[in-house]
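J.: output the structure for:
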Amino acid sequence: MVVLLIAILFNVAIFAIFRVMPRLRAVTLHAIVVNYWVCVVTGGIFSASNATWSQVSFRAPWAPWALVLAVIFITTFLLMANTTQRLSMTVASVASKMSLAIPVLFSLLVLGVQAKEYDVWNYLGIVLAFPAIVLSSWAKSSGERVPATSRWKGLALPIGLFLMSGLLDATVNYVNLNFISEEFSPVFTVILYMCAGTLGIGVLLVRRELPSRRSFLAGIILGVPNYFSIYIVFRALSTFNNDGALLFPLLNLGIILGSAVAGTLIFREKQNKIKIIGLGLAMLAIFLLSYQELLGY
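T.: This next block holds a predicted model:
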C-alpha cells in the first residue's frame, strides 16, 4: 500500500508541476522535450543491466509503433499541461484517468481480449465517463450569463485529453500484447522516451527555438517524477501480485482525489457544486468499471 501511495504522489506531482510552470516562466513545450531526455537518462541508469537491450533493432516489428507512440506521447502531455494550466488539476486528472474506458472498449471490440465478464454495471461505468468530464470541467459564472458555445468550447481541452489519453493507453495495450515481452518492457519504455525526445528536438529545430534556463530546469523537475511515476507502478504491480485490474482503479481514484485536494488547498482552485458532482461521477465510474476486483469478487 505504501508503494501505491508513492505512485499516486508522483502522478499528482506531474499535474502540480504543470500548474506552476507559468509562474516559473517556463515554456511548456520546451520543458516537455527536456523532460523526455531526463527520462531517457534516468531510465537508462535503472535498466542498464537489462539483458534485453541486445534485442534493440529499428528493424524490429515494434519500431514503427515506437514512433507512433512518441507522437501520441507529446500530444497527450501538451494537452495535459494546457488543461491543467487553463482549467485545473482536477479537470486534467479526471479527463486523463477516465480515459481508461477507451482501452477497455478497445480490448473488447478490437483486440477481442476480455479479462472478465462485463456486466451492466461495468458498461454503466464506461457511459458515465463522458458526463463526468463535462461536469468536472463546467465553469460556473458569477452572475453573468455565459453563452452555451463558450461553455462547450471550454470542453475542447479535457475532451481532447480524454481521447488522446485513451488512444495512448489503447495503443500501448496493442503493442504490448503483440510485440513486447515483460522483460523488454522497461527497455522499450526508455526507447519511447528517446523517440519522443528526438521528435521534440526536431519540432524545436523547425521552429528555431531553444529552451531557456527556466524551461530546462522545469524539464528536469518534470522528468524525474514522470519517469518514476511509471517505474513505481511496476513496483506496485509486484506488490499487488501483478493484479493490474485491482491496482489501476485504486491508482486512478487516488490520482483524481489527490489532484483535487492539491489543486484546492495549494493552488486555490475553486470547486463549485457542478464540478464536485463531476468529480463524484468520475470516481463512481471507475468503481463501477472495476467493482468486482475492488470488492474481491
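
J.: every contact and neighbour count from this point should use C-alpha atoms.
T.: Will do.

J.: now do the SS call for the residue nearest to the spatial centre of the chain.
T.: Centrality entry for the chain: nearest residue to the mean C-alpha point is residue 96, 5.3 Å, by CA atoms, centre = their mean. Under DSSP: H, G, I helix; E, B strand; the rest coil, residue 96 falls in the helix class.

J.: wait, it touches residue 168, no?
T.: No - using CA atoms under 8 Å, residue 96 is not in contact with residue 168; the gap is 10.4 Å.

J.: quick one: the helices in the chain?
T.: In the chain, the helices defined using DSSP state H lie at 2-24, 28-46, 63-86, 89-97, 101-106, 120-136, 148-153, 156-178, 185-206, 213-239, 244-265, 273-294.

J.: want to put them side by side, so please do this one too:
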Amino acid sequence: MIYILLSICCSVTVAVLLKLARRYKINIVQTVTWNYFFAIIFGFLTFKPKFEDLTLSPSPVYIALGILLPLIFWFLAASIRNIGIVKTDIAQRLSLFIPVFAAYFLFKEHLGVLKLSGLIIGIAAVLCTLIKPQQGQSAKINWLFPVIVFLGFGTIDILFKQVSQIQTIPYTTSLIVIFSLSFLVSLVSILYLRLIKKEKLELINFICGCILGTFNFGNILFYLNAHKALADNPSIVFAVMNMGVIIFGSLIGIVVFKEKFSKINYIGLLLALTSIIIITLSKIYAV
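T.: Coordinates of the predicted model:
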C-alpha cells in the first residue's frame, strides 16, 4: 500500500507544480521538455534497458504516444491554471471510461450492469464537476481544457494498453522509448519558440523540469511497483490510486489554493468517487 500512497503523492505534486508555474512565470513548454529529459535518465538508471531493445524500430503506437504525451501535458497545465487542480484531476481520472467504451464498441467486450452504471454516473460526475456559473467566451474556452484532458488521457490509456501487449521488448523499455520520442517532440517545440518566437531559454525552466520529471517518473515507478506488490489485487490499486488522487487533490485545491466549488460541483466530486467504486466492483465481480 505504501507504493500506492507514494504514487498518489507524486501525482498530486505534479498538479501542484503545474498550478504554481503560472504564479512564478515558469515556461510550461520548456519545463515539460526537460521533464522528459530527466524521466529518460531516471528510466535508464532504474530499469537498465538493453541497448538492442532500444534500437528496434518504434511501433506506430510509440510514435502516437510520443506526440500525445507532451501535447496533453500542455493542456493539463492549461486546465490546472484556468479551472484548478480539483476539476482537472477529476477529468483526468474519469478518462478511464474511454478505454471501457473502446473495449465495448471496438473489441465487443461485455458491458455488465455495474460497469454501465459506473459509466453513466461518471458522465454525470464530469458534467456536475465542470459546471461553473460563468458566462462569455472565456468560460467556453476554459471548458475546452478539461474536455481535452479527459479525451487525451483516455486515448493515451488505450495506447498504453496496446503497448503492454507488445512482447518483443519489456514494458519498462517501451516507456523509455516513448519518453525519448516525447522529448524530441518537445525539443522541436522549444526550438521553434526560440528561433521563430525569440523566446529565451532560461535555467529556471531546466531546474523546474528536473523537479517535475522526478515526481512524474516517481508516479509511474511507484504505480508499477504497487501493481507488482499487489499482483493478485489489481482492482485495489486501480481504485485506491484514482480515488486517492481525487480526494487528496481536492483537499489541496480547496484548502490550499482556495479553489471555488459550488454545491453541484461537490455533488460531481461525490459522483466521481462513487463511479470509481462501481467500476472497481465491476472488475472484481465481472457483473
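
J.: against residue 285 of structure 2, how distant is residue 104 of structure 2?
T.: If you measure residue 104 of structure 2 against residue 285 of structure 2 using CA to CA, to the nearest Å, the figure is 17 Å.

J.: neighbour-wise, which of the two wins?
T.: Using other CA atoms under 10 Å as the criterion, residue 104 of structure 2 and residue 285 rank with residue 104 on top: 13 against 8.

J.: aligned to the more buried one, what sits in structure 1?
T.: Mapped onto structure 1 by TM-score structural alignment, residue 104 of structure 2 lines up with residue 108.

J.: quick one: what's aligned to residue 84 of structure 2 in structure 1?
T.: So, by TM-score structural alignment, residue 84 of structure 2 is matched to residue 88.

J.: now do residue 190 of structure 2
T.: In structure 1, residue 190 of structure 2 lands on residue 204 (TM-score structural alignment).

J.: nearest residue to that match other than its sequence neighbours?
T.: residue 210 (6.8 Å; CA to CA, 6 or more residues apart in numbering).

J.: equivalent analysis for residue 114 of structure 2, please.
T.: Residue 114 of structure 2's closest residue in space is residue 282 (CA to CA, 6+ apart), at 5.3 Å.

J.: can you get me a residue count around the one you found?
T.: Neighbourhood size, residue 282 of structure 2 [other CA under 10 Å]: 20.

J.: which residues touch it?
T.: 112, 114, 115 (CA atoms under 8 Å, 6 or more residues apart in numbering).

J.: show me which of the residues you listed are buried.
T.: For these, a burial check counting by 16 or more other CA atoms under 10 Å picks out 114, 115.

J.: which one of the contacts of residue 282 of structure 2 is nearest residue 56 of structure 2?
T.: residue 115 (38.2 Å; CA to CA).

J.: can you tell me how far that closest one sits from residue 106 of structure 2?
T.: In terms of CA to CA, residue 115 of structure 2 sits 16 Å off from residue 106 of structure 2.

J.: so what corresponds to residue 134 of structure 1 in structure 2?
T.: In structure 2, residue 134 of structure 1 lands on residue 127 (TM-score structural alignment).

J.: residues near that match, how many?
T.: 15.

J.: quick one: residues contacting it.
T.: Counted by CA under 8 Å, 6+ apart, residue 127 of structure 2 has contacts residue 268.
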